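**Q** Next one to model:
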Amino acid sequence: MGQRAADETEQQVRAGVRGGGGDQDAPGETVAPVQDDSRGILHPAAAHTIFHLDRFPSTGAAARFVDRYWLSTWNLPPGVRHEQQVLVHPVVNVVFEAHGAVVSGVDTGRFATVLEGSRRALGVMFRPAAFAPFLDAPLNTLTDKELPLSAVPALAGLEPLLVPLVADLDVPAEQLAATADAAMAERAPQARQPCETTTEWAELAVRDRGLSRVEDLANAVGVGVRTLQRAFTEHIGIGPKWFLRRYRIYEAAERVAHQERVDWSELAADLGYADQAHLTRDFTAAFGLPPAQYAAVSAARRGAGPGGGANSGDGAEPADAAGDGTV
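**A** You can find the predicted model right below:
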């Protein structure tokens, strides 16, 4: 980050935008599921007939950096394959499967994975910008890329600890989440990190739908647009304009997923778009279909069940797995 950005970030830290730590539960003790959140899973009603998704909150020291732990489990008949497309959250996920672990950076496209057999995947989903202390490089070097977890020394020991537990289908989801949470708490930096200010800015952008433009967000957090852009690029891996657009698109897709009747012109205005055409353009680029067509496909698939989504390569949409970044 440039000197001006560093100076403004430090001013935010001194101003106490976010308190570090605080009293929280001990690591590994809380395993209550995170509330349902299907953002980013294409056609989620159909997808959830194929796989089961558990989500658990981070606790204690880990909660400063980790948003949640997700576990995707599937059991498909022999010879049946199922592809799932996901529009991942703009965060880093560390994903564990029976064969190893990878670090997935922000994916600016649609992630696709094929499910078969009886398996599962465990993900550590970081908060926006919060992977920065664990990677010895700006986060934009990881955008649209994966790294083997072994290439991240700050997280050494996680792979041999968690991969065997993921591979053993008899290990309960709650135990997996608690073990991952305790391990992340041990590896969490104690000191306040520069990226934590960027995390606050990003999470404000997610919460406040009124912040539809980069200039609005910059004004809300009291920094210049260029400072905001540098912080997002270095700590998250993408710019604030792209970040804001991704969450606006999630909002549109969620309304479709929950079978709401959608007035697309009104929704475009609600989400800060100049007109419906701009929303349609962004939605189509993200999901591969115009909004109305996506809504029709989702409605048709809602009652399909496993037989209507699993396939051997016919292009049907489907379930979720190792890249779930939505979770």
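
**Q** Only C-alpha atoms from now on, for both contacts and neighbour counts.
**A** Fine.

**Q** Report the buried residues of stretch 215-233.
**A** By neighbour count with 16 or more other Cα atoms under 10 Å, stretch 215-233 contains the buried residues 215, 217-218, 221, 223-225, 227-233.

**Q** would CSV of those residues with secondary structure be doable?
**A** Shown next, in CSV, are the buried residues of stretch 215-233 (DSSP: H, G, I helix; E, B strand; the rest coil):
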residue, secondary structure
Glu215, helix
Leu217, helix
Ala218, helix
Val221, helix
Val223, coil
Gly224, coil
Val225, helix
Thr227, helix
Leu228, helix
Gln229, helix
Arg230, helix
Ala231, helix
Phe232, helix
Thr233, helix
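
**Q** any idea which of those residues is closest to Phe126?
**A** For these, the closest approach to Phe126 (Cα to Cα) belongs to Phe232, at 14.7 Å.

**Q** measure the closest one to Met125 for me?
**A** 18 Å (Cα to Cα, to the nearest Å).

**Q** now do Glu97
**A** Relative to Met125, and taking Cα to Cα, Glu97 is found at 15 Å.

**Q** Specify which residue of those two has the higher count of neighbours.
**A** Met125 (27 against 21; other Cα atoms under 10 Å).

**Q** In contact with that one, which residues?
**A** Val66, Asp67, Arg68, Tyr69, Trp70, Val91, Val92, Asn93, Val94, Gly325, Val327 (Cα atoms under 8 Å, 6 or more residues apart in numbering).

**Q** another one to check against the first:
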Amino acid sequence: MGRAKPNQPKGLIEKHVSLQHFDLTLVTPSAALERVVANYWIIEWDLPKGRAYAQENLPHASQHLVLDPQYQSGVFGLTSGAFTYHLQGKGRVFGVKFHPGQFRRFAAHDMRNLTDHCVPVSSYFDVDDHELLRGFCAAKHCADFAPTIELMLLNCEIKEDAKAKLAQEVVEFIEVNREIFEVAVVAQHFHVSPRALQRLFAEYVGIGPKWVIERYRMIEAIEALNNSSHISLTELSHALGYFDQAHFSKAFKRLTGRRPTEIGLPPT
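**A** Model prediction:
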């Protein structure tokens, strides 16, 4: 495994405020697992008594295994909406982010069955959920628990799966090509029909390709708003494929509950 390192992933709403309330660290997986695991992530916080903080973010198109002593542990499917986590007191969370499409290798069902749901870790792995959580709580340093999770994952027979590989490649293509707005364009690039792409995403990603396109464009919008207090919403709307600012603002509020003008750096 790689060394633990601080990181600032995309999707955190009001990032300049977020990172004043908690520490986020990523640990890279071993070479044996890098094809299925994107990273191990650790969140730690210690807020003064009486202070609480609600962190909003837009999750990526991935499934996560989460150990959370404060709220709920388990395997979380893709989250179709925005996600809010409430922090207070002192706490820690350990997570495993799987590459898009790759958790299907561990499951005997389509990923759409897991979307917006959380199930016990023992549903997929030969572990005792309570013992696993107790082990994490007992670890002096959160990153020290990564080898335990590695061993649990490696104890599974991870077979080659060409469809999982293709699903990951398609999602990553959508993520990095900001000019892509139509499912038909993605399907044509990968020489498959739009219907075949829909079936692939239902089984391996957990949601349709149109949602993935819109989610990554919206994550780009949040990053742009996080990084500038003087951004043109009209230009941003057009760059993200929206007809005009009104359509973009409506879509943004529907997903995050806030207007674009309510997000971002304070004016300087």
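
**Q** TM-score for these two?
**A** The TM-score (TM-score structural alignment, normalised by the length of structure 2) is 0.89; 267 aligned residues with a Cα RMSD of 2.3 Å.

**Q** if we can go back for a sec, can I get the buried residues of stretch 215-233 of structure 1 in JSON lines including distance to Arg255 of structure 1?
**A** Listed next are the buried residues of stretch 215-233 of structure 1 as JSON lines, based on distance: Cα to Cα, whole Å:
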{"residue": "Glu215", "distance to Arg255 of structure 1": "27"}
{"residue": "Leu217", "distance to Arg255 of structure 1": "24"}
{"residue": "Ala218", "distance to Arg255 of structure 1": "28"}
{"residue": "Val221", "distance to Arg255 of structure 1": "29"}
{"residue": "Val223", "distance to Arg255 of structure 1": "33"}
{"residue": "Gly224", "distance to Arg255 of structure 1": "33"}
{"residue": "Val225", "distance to Arg255 of structure 1": "31"}
{"residue": "Thr227", "distance to Arg255 of structure 1": "33"}
{"residue": "Leu228", "distance to Arg255 of structure 1": "30"}
{"residue": "Gln229", "distance to Arg255 of structure 1": "29"}
{"residue": "Arg230", "distance to Arg255 of structure 1": "32"}
{"residue": "Ala231", "distance to Arg255 of structure 1": "31"}
{"residue": "Phe232", "distance to Arg255 of structure 1": "28"}
{"residue": "Thr233", "distance to Arg255 of structure 1": "29"}
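
**Q** just curious, which of the residues you listed is nearest to Arg281 of structure 1?
**A** Glu215 (21.8 Å).

**Q** Distance of that closest one relative to Pro90 of structure 1?
**A** 20 Å.

**Q** pretty sure Arg105 of structure 2 is in contact with Ala162, am I right?
**A** No - between Arg105 of structure 2 and Ala162 there is no contact under Cα atoms under 8 Å: 10.5 Å.

**Q** the more surrounded of these two?
**A** Arg105 (18 against 8).

**Q** that's a helix at the more buried one, yeah?
**A** Yes - looking at Arg105 of structure 2 with three-state DSSP, it is inside a helix.

**Q** Contacts only, for it.
**A** Ile158, Lys159, Asp161, Ala164.

**Q** What residue in structure 2 is the furthest from its centre?
**A** Distance from the C-alpha centroid of structure 2 peaks at Thr268, with 30.9 Å (Cα atoms, centre = their mean).

**Q** so where is stretch 29-44 of structure 2 in structure 1?
**A** On structure 1, the counterpart of stretch 29-44 of structure 2 by TM-score structural alignment is residues 58-73.

**Q** and the end-to-end length of that stretch?
**A** 20 Å.

**Q** Also stretch 151-165 of structure 2?
**A** This stretch, stretch 151-165 of structure 2, spans 22 Å end to end (Cα to Cα).

**Q** List the buried residues of stretch 183-194 of structure 1.
**A** Here stretch 183-194 of structure 1 shows Ala183, Met184, Ala185, Arg187, Ala188, Pro189, Gln193, Pro194 as buried, counting by 16+ other Cα under 10 Å.

**Q** coming back round to it: out of the contacts of Met125 of structure 1, which are shared with structure 2?
**A** Retained in structure 2: Val66, Asp67, Arg68, Tyr69, Trp70, Val91, Val92, Asn93, Val94, out of these (criterion both residues aligned by TM-score structural alignment, their matches' Cα atoms under 8 Å).

**Q** Excluding chain neighbours, what is closest to the fifth one?
**A** Here the nearest residue to Trp70 of structure 1 in space, its sequence neighbours aside, is Arg55; by Cα to Cα, 6 or more residues apart in numbering that works out to 4.3 Å.

**Q** Find the helix or strand that the one you found is a member of.
**A** For Arg55 of structure 1, the host element (DSSP states H and E) is strand 51-57.

**Q** Mean distance between that strand and structure 2 after superposition?
**A** When structure 2 is superposed, strand 51-57 of structure 1 averages 1.1 Å from its matched positions, counting by mean Cα distance after the TM-score superposition for structure 1.

**Q** Need the contact partners of that strand.
**A** Counting by Cα under 8 Å, 6+ apart, 30-35, 63, 67-75, 173-174, 177, 319-320, 327 sit against strand 51-57 of structure 1.

**Q** at 7 Å what do you get?
**A** Residues outside strand 51-57 of structure 1 that contact it (Cα atoms under 7 Å, 6 or more residues apart in numbering): 31-34, 67-74, 177, 319-320, 327.

**Q** how far is the match of stretch 29-44 of structure 2 from where the chain is centred?
**A** 11 Å (Cα atoms, centre = their mean, to the nearest Å).

**Q** where do the helices sit along the stretch 1-150 of structure 2?
**A** 15-18, 129-138, 146-154 (DSSP state H, counting those that start in this stretch).

**Q** what's the closest of the ones you listed to Ser249 of structure 2?
**A** It is, among these and with distance given as Cα to Cα, helix 15-18, at 19.5 Å.

**Q** any idea how far Arg119 of structure 1 is from the counterpart of Arg3 of structure 2 in structure 1?
**A** Matched to structure 1 by TM-score structural alignment, Arg3 of structure 2 sits across from Val31. According to Cα to Cα, Val31 of structure 1 and Arg119 of structure 1 sit 21 Å apart.
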